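1. fold the following, please.
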Amino acid sequence: MELSKLTLEIFSKLEHKWLSHCKPNHKTRILSIDGGGTTAIVAGQALIHLEDQIRLRTSDPQAQLADFFDIVAGTGIGAILAAMITAGDAFGRPMYTAREAVRLVSERNSELYKFKSGGVFRRRRKISSRSMDNVLKQLFQRKEDGRLLTLKDTCKPLLIPCFDLKSSAPFVFSRADASESPSFDFELWKSTCSTPSVVDIVLDGVSETIDQMLGNAFCWNRTDYVRIQAFGLGSKAMRKEEVLKERGLESLPFGGKRLLTETNGNRIDSFVQRLVATAKPSPPSSPCKDSAVNSLANGR
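-> From the prediction side, this is the model:
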């Protein structure tokens, strides 16, 4: 309990310091990418469509997701995608587009999640940490100088929650923490490999609870919150094509659910229209005095 109170106090102070120069009417734009197993089919297709629509709306073929969101968070394989689209190159621009990130994760999925047998009777499947580490190091190595990227090298604030097995307490890899203390400036590949989604989901109660809470919070302005989730999709080959065509599901107050007439693709299109129309300069980035990341003007 004391550790939780201390963590809350630290994050409260960091949040206050980071947002102290923000205008009261500024809306913080958050992109959260769930794990979704080991394939990230749903998240991947949603991210690609989101970035394509942003480029179409802005008539800017170089626009990327990091340009239009203030904070990016992710868990499991979603953490890998979140880190890839925010990892900065030597010029302070994102190293990967959404399409490039999804393609690389898909192509190297068998290496990222290479299973091996374990246990007394070798019935328990384990992920080969060596194989995953090698792939992640390659993904988060800067091409210009070959340096392994750290949390301070991201273009936008990045959050990756995980669970500390030693203290039995939640822990968050954060660029804000990295800027405050070098001891928290973890290498990106280490941050993303800490939350692999290798357990089959039996009951998705946590995400439903969170979705209900967020749905209630945005009940007066539902256009500010969009959740993309797939239900009952068929074969893997079909899923990629059907993700955006599937009808969306909306959370209602008091735990209710409603099947929408809009598809997931339609919802993303509407959200992008609002996102681009209300695009403003991002909040001041976390103070990274020693970082090579340059300040981006007008959210770019």
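2. use CA for all of it now, contacts and neighbours both
-> Will do.
3. ok, Arg258 touching Gln212?
-> No. Arg258 is beyond contact range of Gln212, at 11.9 Å (criterion: C-alpha atoms under 8 Å).
4. these two: which is more packed in?
-> Gln212 (20 against 10; other C-alpha atoms under 10 Å).
5. would you quantify the distance from that one to Leu252?
-> 7 Å (C-alpha to C-alpha, to the nearest Å).
6. between Arg258 and Gln212, which contacts overlap?
-> By C-alpha atoms under 8 Å, 6 or more residues apart in numbering, Arg258 and Gln212 have these common neighbours: Ser251, Leu252.
7. and for comparison, fold this next one:
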Amino acid sequence: MTAAVSTTSMLQFESNMDVDKLTYEIFSILENKFLFGYEEDPKFSVTKQHQVTPSPAVKNVSAGKIRILSIDAGGSTDGVLAAKSLAHLELTLRRKSGNPNAHIADFFDVVAGAGVGGILAGLLFTRGKDGEPMFGAEQALKFIVENSPENFSKIAGWSLPARIPSIKG
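-> The predicted structure follows:
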């Protein structure tokens, strides 16, 4: 029985590694294609026979890309994992763009999030008087760690902590 459990556990572990590798490959393709405009690998491109002809209504829409960031920060990590992932993404964006002052908000047109994800969205995309984002991803991570959800008011769902007078009305 133990051998069967060990074999099953090993297969699940290997399966998870394959999923992680696939997720990494997909993210890398999306990152290069959409954030930096690099051409995708030909083995992932759509062939002529699989292309769909857009309707006349769609043809009139601007050909520009809209980059959307959706932040799901729920679950047992209370937003720390999402905030750490965003800090890693911002560091990668800075390195690849060659701009040491680049922010996540510089690479996305729209942001969405709920709960802690909404707080992260607000922190990363609210611009100051100079037009620059008020918080970088590392600062947002620090904020989430220092203001864990246990410190947030639970009245009527999520609300901002009382110790943020500049944001709270």
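8. any idea what the TM-score is?
-> Remark: TM-score between the superposed chains equals 0.55 [TM-score structural alignment, normalised by the length of the second structure]; 107 aligned residues with a C-alpha RMSD of 2.7 Å.
9. chain center to the longest helix anywhere in the second structure, what's the gap?
-> As assigned by DSSP state H, the longest helix anywhere in the second structure is helix 2-30. Remark: helix 2-30 of the second structure is offset 22 Å from the chain centroid, using C-alpha atoms, centre = their mean, to the nearest Å.
10. so how far is the helix or strand just after that helix off the chain centroid?
-> Counting by DSSP states H and E, the next helix or strand C-terminal to helix 2-30 of the second structure is helix 56-59. Here helix 56-59 of the second structure shows a centroid-to-chain-centroid distance of 30 Å under the convention C-alpha atoms, centre = their mean.
11. confirm Lys65 of the second structure sits in a strand?
-> No. Counting by DSSP: H, G, I helix; E, B strand; the rest coil, Lys65 of the second structure falls outside a strand, being coil.
12. alignment lookup: it to the first structure.
-> In the first structure, the residue paired with Lys65 of the second structure according to TM-score structural alignment is Lys27.
13. tell me the contacts of that match?
-> Per C-alpha under 8 Å, 6+ apart, neighbours of Lys27 of the first structure: none.
14. so how far is Leu260 of the first structure from it?
-> Counting by C-alpha to C-alpha, the gap from Lys27 of the first structure to Leu260 of the first structure is 26 Å.
15. and what of Glu100 of the first structure?
-> 31 Å.
16. for Ile41 of the first structure, same thing?
-> Look at Ile41 of the first structure and Leu260 of the first structure: by C-alpha to C-alpha, they are 21 Å apart.
17. which one's more surrounded, those two?
-> Ile41 (20 against 13).
18. could you find the counterpart of that one in the second structure?
-> Under TM-score structural alignment, Ile41 of the first structure pairs with Val80 in the second structure.
19. ok, Asn216 of the first structure next?
-> That one, Asn216 of the first structure, aligns with nothing by TM-score structural alignment.
20. the counterpart of Ile71 of the first structure in the second structure: what's it in contact with?
-> The alignment partner of Ile71 of the first structure in the second structure, by TM-score structural alignment, is Val110. By C-alpha under 8 Å, 6+ apart, Val110 of the second structure lies in contact with Ile66, Arg67, Ile68, Leu69.
21. against Ile66 of the second structure, how distant is Val110 of the second structure?
-> 8 Å.
22. Leu275 of the first structure -> the second structure?
-> Aligned partner of Leu275 of the first structure by TM-score structural alignment: none.
23. distance check, the closest residue in space to Leu275 of the first structure that isn't next to it in sequence against Phe171 of the first structure.
-> In this structure, Leu275 of the first structure finds its nearest non-sequential neighbour in Phe68, 7.5 Å apart by C-alpha to C-alpha, 6 or more residues apart in numbering. Going from Phe68 of the first structure to Phe171 of the first structure by C-alpha to C-alpha gives 26 Å.
24. over to Leu259 of the first structure?
-> On the measure of C-alpha to C-alpha, Leu259 of the first structure and Phe171 of the first structure end up 35 Å apart.
25. of the two, which one has the most company?
-> Higher neighbour count among Leu259 of the first structure and Phe171: Phe171, with 15 against 11, using other C-alpha under 10 Å.
26. quick check: that one touching Pro161?
-> Yes. Shown here, Phe171 of the first structure and Pro161 form a contact pair, counting by C-alpha under 8 Å, at 5.8 Å.
27. tell me how many other residues crowd Thr58 of the first structure.
-> Thr58 of the first structure: 14 neighbours (other C-alpha under 10 Å).
28. try Phe107 of the second structure
-> By other C-alpha under 10 Å, 17 other residues sit near Phe107 of the second structure.
29. count of neighbours near the residue lying closest to Thr263 of the first structure once chain neighbours are set aside?
-> Leaving aside its sequence neighbours, Thr263 of the first structure sits nearest to Arg247 (C-alpha to C-alpha, 6+ apart; 4.0 Å). Neighbours of Arg247 of the first structure under the rule other C-alpha under 10 Å: 21.
30. then the one 5 residues further on?
-> Using other C-alpha under 10 Å, Leu252 of the first structure has 17 neighbouring residues.
31. so who does Arg125 of the first structure touch?
-> So Arg125 of the first structure contacts Phe115, Lys116, Ser117, Gly118 (C-alpha under 8 Å, 6+ apart).
32. wait, a strand at it?
-> Yes. Arg125 of the first structure forms part of a strand when assessed by three-state DSSP.
33. and the gap between it and Glu107 of the first structure?
-> 22 Å.
34. next one: Asp60 of the first structure
-> Taking C-alpha to C-alpha, one finds Asp60 of the first structure at 27 Å from Glu107 of the first structure.
35. same question, Asp211 of the first structure
-> For Asp211 of the first structure relative to Glu107 of the first structure (C-alpha to C-alpha), the value is 31 Å.
36. buried residues of stretch 106-121 of the first structure, list them for me.
-> Applying a neighbour-count criterion of 16 or more other C-alpha atoms under 10 Å, one finds Ser106, Asn109, Glu111, Leu112, Tyr113, Lys114, Phe115 buried in stretch 106-121 of the first structure.
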